[in-house]
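Novice: predicted coordinates and the sequence they were generated for:
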Amino acid sequence: MLQMIHSESDERRTRVSGTSQPFTAAAHASDGKRHLLLAASGSVATIKIPNILAALSPYIGLSICVILTKSATNFLQGQSIEQPHIDTFYRYPNVQGVFLDEEEWVHPWKRGQSILHIELRRWAHILVIAPLSANTMAKITGGFSDNLLTSVVRAWDTTGELDPPAEDEERVFWDQKRIIVAPAMNTAMWRHPITKSQIKILEKEWGIGPDEDDGEDYDGWFEVLRPQEKELACGDIGDGAMIDWKEIVKVIEKRFYLELP
């Protein structure tokens, strides 16, 4: 039975396959799998994370680690079938670990010990943030790193010079590892001029675009899956809702060239 994380620092457990072993990228470097770091920030759309995990569970060549911000955990506390507790994520065979903010520094750090946000960045081939809240978008574009998720993003290898490219036995997927985000927020927030300026940074300054040499779409590291228009949790009808979770799964399958055996 997976044990809960307790408030006392000496009893906290890193949620890596239910063990207390610290997570290191090196321990998984030769597993031959594609590594998906799936994250959720504080939005009602966090309740779609279990759907995404279930849809990806048949892919035995895919390993998944999950990051939840403190706000995101509020939506997955076992309130309903639609909102199961995060401990149920381990029912999916390819979920390697679930990480919360407090696990960044479980014990007083000593020189030579691993640093979780760096290890997760090294491990991941793709980071998908679904949902990306207005608050976390603002943090990312402003360069903040005040929780585990934003620390991973801030430490991302944006040049492709630090981490090896994502590859399997048949192909190199791309030189720069990607971050894919699915924004989710109220319509007024989505249409706000601040949001427009932040999206411009993600799509234009950091975004994946045509390479000047051959036109292939791999120049850049950020990909934005724009919201859809529907009735929002607040009752408003308009754009700002996270793109359908099935479309997010399709993007992950396409980017990783996933195929069922």
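Specialist: Good, I have the coordinates.

Novice: going forward, measure contacts between C-alpha atoms and count neighbours the same way
Specialist: Fine.

Novice: can you give me the helices in the stretch 1-150 of the chain?
Specialist: Remark: helices assigned in the stretch 1-150 of the chain by DSSP state H, counting those that start in this stretch are 49-56, 70-73, 116-123, 134-142, 148-154.

Novice: you'd agree Ile218 is in a helix?
Specialist: One thing to correct before we go on: residue 218 is Tyr, not Ile. No. Using DSSP: H, G, I helix; E, B strand; the rest coil, the assignment for Tyr218 is strand, not a helix.

Novice: what about it, distance to Glu247?
Specialist: 20 Å (Cα to Cα, to the nearest Å).

Novice: closest one to Gly42 among the helices of the stretch 1-150 of the chain?
Specialist: Among the helices of the stretch 1-150 of the chain, helix 70-73 comes nearest to Gly42, with 4.3 Å by Cα to Cα.

Novice: list the buried ones in the closest one?
Specialist: 70, 72-73 (16 or more other Cα atoms under 10 Å).

Novice: then stretch 146-162?
Specialist: For stretch 146-162, burial by neighbour count (16+ other Cα under 10 Å) applies to 147-154, 156-158, 160.

Novice: over to stretch 57-77?
Specialist: Buried residues in stretch 57-77, counted by 16+ other Cα under 10 Å: 57, 59, 61-70, 72-76.

Novice: looking at those, which are in strands?
Specialist: 62-68 (DSSP state E).

Novice: mind putting the buried residues of helix 70-73 into JSON lines with distance to Lys200?
Specialist: Formatted as JSON lines, the buried residues of helix 70-73 follow (distance: Cα to Cα, whole Å):
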{"residue": "Lys70", "distance to Lys200": "27"}
{"residue": "Ala72", "distance to Lys200": "25"}
{"residue": "Thr73", "distance to Lys200": "29"}
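
Novice: for the single longest helix found in the chain, packing partners?
Specialist: Scanning the chain for the helix with the most residues, using DSSP state H, yields helix 245-256. If contacts are counted by 3 or more Cα pairs under 8 Å, 6 or more residues apart in numbering; DSSP states H and E, helix 245-256 sits against helix 49-56.

Novice: circling back: ok, of the buried residues of helix 70-73, which one's closest to Pro183?
Specialist: Nearest to Pro183 among those is Ala72, at 13.7 Å by Cα to Cα.

Novice: one more to weigh against that first structure:
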Amino acid sequence: MQRLYRKRIVLGVGGGIAAYKSAELVRRLRTYGAEVRVIMTQGGREFITPLTLQALSGHPVHLDLLDPAAEAAMGHIELARWADLVLIAPATADLMARLSQGVANDLLTTVVLATDAPVALAPAMNQAMWRDPATLANTELLKSRGFRLFGPASGSQACGDVGMGRMLEPDDLAQLAADCFARQSLTGQHMLITAGPTQENIDPVRYITNHSSGKMGFALAEAAVEAGARVTLVTGPVHLPTPDRVSRVDVVSARDMLAACEAAMPCDVLIAAAAVADYRPEVIAPHKLKKDPSSGDGLLLQMVRNPDILATLARRSDRPFSVGFAAETEHLLDYASRKLMDKNLDLIVANDVANPAIGFNSEDNAVSVIDRDLQETRFAQTSKGKIARQLIDFIANRLKQAQTHA
């Protein structure tokens, strides 16, 4: 169940008596570390109050598509981007019918159409409704489109009938939700990931650094572990918890980071997501530098180049499959393509850090991946966690192709 830690789950609550189980489901998901946002249909509100789910989730419940306050910020799009998983429990026969036809006439169905996250349905309905040909046809259509079905179970029902149609219990649904994040595309692979900024000392109290938060590199490490990889994460100074099952090495300077990476070799895949300082002061003052009245208002530092970590590792005899990052403020694709070729990389991930919505310290990202043929693959703006999983899947696929043709 550790796979649910820090995952973002949108829980849709449909209009069925099984909605009473949704309260316990929210509690279970949060117990395992997930963040939960709840959307309720009009029918769902007839069985359980929004206040109950707000208290359990810790967030206001989302109710209406045409809520002026929420939609001023395009609320349904924000929820769709935010979600790592959309879980609808209970999923009624009516709701499944509408989803199968692509109807978007309330907030929940609109979010489902707008998200690129996995969508899972926990059917809950009378046994006769479940085995009706229309419901069965809708179920098969939804499954063919990638929807995941959690259940239903067989047993006694609120109406007194016995048969298929009961919603699964909250513990079972939480386990199945966790299983949605179990991907084994990198089993047996050692992945080396760099993250965060580096710091280059000027004197004992001052240093040169940048705005990198390390969030993207840490999200990649977490996603790589989910995909079955053994992960070594070499990180500059950041304030982030170590992802579960990740071997973390803390460093300060660019030279420290290179030494740590070389010590972690060999590896199968290198992802260089760190924002490494290109230059460092030639001399580190042994004591705190004082203002010098004779120098006027200025301070002159002689800078020298740091080693190029990515290029150094990518030209080794035991060279790994090498993926770089290009954080640029202009001419994004041109600069990224040049870096790809100059450093002998297999892939490069380009992102526009001039955009505050997807730049340093932001929660979201949007990137383009460029390969050796200079073909671009775009990943639309969404959470860094989701972007990381998309990138890891993409890298795993390219790695498999490279190993097949080696």
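Specialist: The structure has been received and is ready for your questions. The structure presented is a predicted model; accordingly, all values stated were derived computationally and were not measured.

Novice: superposed, how do the two chains score by TM?
Specialist: For these two chains in superposition, a TM-score of 0.63 is obtained (TM-score structural alignment, normalised by the length of the first structure); 182 aligned residues with a Cα RMSD of 2.6 Å.

Novice: off-centre distance for the longest helix of the first structure?
Specialist: Its chain's C-alpha centre and that of helix 245-256 of the first structure lie 13 Å apart, by Cα atoms, centre = their mean, to the nearest Å.

Novice: same thing with stretch 34-52 of the first structure?
Specialist: Distance of stretch 34-52 of the first structure from its chain centroid, counting by Cα atoms, centre = their mean, is 7 Å.

Novice: the second structure: matching residues for that stretch?
Specialist: Using TM-score structural alignment, the residues of the second structure aligned to stretch 34-52 of the first structure are 7-25.

Novice: between the helices of the stretch 1-150 of the first structure, which gets nearest to Glu203 of the first structure?
Specialist: So among the helices of the stretch 1-150 of the first structure, helix 134-142 is nearest, using Cα to Cα, at 11.2 Å.

Novice: hmm, who's touching the closest one?
Specialist: 41, 145, 150, 153-154, 183-185, 189-190, 195, 198, 201-202 (Cα atoms under 8 Å, 6 or more residues apart in numbering).

Novice: check the mean deviation of the longest helix of the first structure from the second structure.
Specialist: Compared with the second structure after fitting, helix 245-256 of the first structure deviates on average by 1.9 Å (mean Cα distance after the TM-score superposition for the first structure).

Novice: Arg166 of the second structure against Pro123, yeah?
Specialist: Yes. At 7.4 Å, Arg166 of the second structure counts as touching Pro123 under the criterion of Cα atoms under 8 Å.

Novice: overlap in contacts, these two.
Specialist: With Cα under 8 Å, 6+ apart, Arg166 of the second structure and Pro123 have common neighbours 151-152.

Novice: with neighbour numbers in mind, choose between these two.
Specialist: Pro123 (29 against 24; other Cα atoms under 10 Å).

Novice: give me the spatial nearest neighbour of whichever residue in the first structure pairs up with that one, chain neighbours excluded.
Specialist: Aligned counterpart of Pro123 of the second structure in the first structure: Pro183 (TM-score structural alignment). Spatial nearest neighbour of Pro183 of the first structure, chain neighbours left out: Leu132 (4.4 Å); criterion: Cα to Cα, 6 or more residues apart in numbering.

Novice: counting neighbours, what do you get for that neighbour?
Specialist: 25.

Novice: residue contacts, it?
Specialist: So Leu132 of the first structure contacts 40-43, 181-184 (Cα under 8 Å, 6+ apart).

Novice: could you rerun that using 10 Å?
Specialist: 39-43, 45-46, 138, 180-185, 224, 242 (Cα atoms under 10 Å, 6 or more residues apart in numbering).

Novice: repeat that for Gly151 of the second structure.
Specialist: Contacts of Gly151 of the second structure by Cα under 10 Å, 6+ apart are 121-124, 164-169, 172-173, 176.

Novice: that older thread, what are the buried residues along the match of stretch 34-52 of the first structure?
Specialist: Quick answer for stretch 7-25 of the second structure (16+ other Cα under 10 Å): 7-25.

Novice: hmm, Ser156 of the second structure is touching Met125, no?
Specialist: No. Contact criterion Cα atoms under 10 Å: Ser156 of the second structure and Met125 do not qualify, at 11.4 Å.

Novice: more neighbours, these two?
Specialist: Set Ser156 of the second structure next to Met125 and count neighbours by other Cα under 10 Å: Met125 wins out with 24 against 15.

Novice: which SS class is that one?
Specialist: Criterion first, three-state DSSP; result for Met125 of the second structure: coil.

Novice: could you find the closest non-adjacent residue to it?
Specialist: Closest to Met125 of the second structure by Cα to Cα, 6+ apart is Gly165, at 5.0 Å.

Novice: can I assume the one you found sits in a helix?
Specialist: No. Assigned with three-state DSSP, Gly165 of the second structure falls outside any helix and is strand.

Novice: need the counterpart of it in the first structure.
Specialist: Gly165 of the second structure maps onto Gly240 in the first structure, by TM-score structural alignment.

Novice: mind listing what its match touches?
Specialist: Gly240 of the first structure is in contact with 183-191, 226-232, counting by Cα under 10 Å, 6+ apart.

Novice: now the buried members of the residues you listed.
Specialist: Buried among the contacts of Gly240 of the first structure by 16+ other Cα under 10 Å: 183-187, 189-190, 227, 230, 232.

Novice: quick one: the strands in the stretch 151-261 of the first structure?
Specialist: Assigned by DSSP state E, counting those that start in this stretch, the strands in the stretch 151-261 of the first structure fall at 166-167, 172-174, 178-183, 209-210, 217-219, 222-224, 228-231, 237-241.
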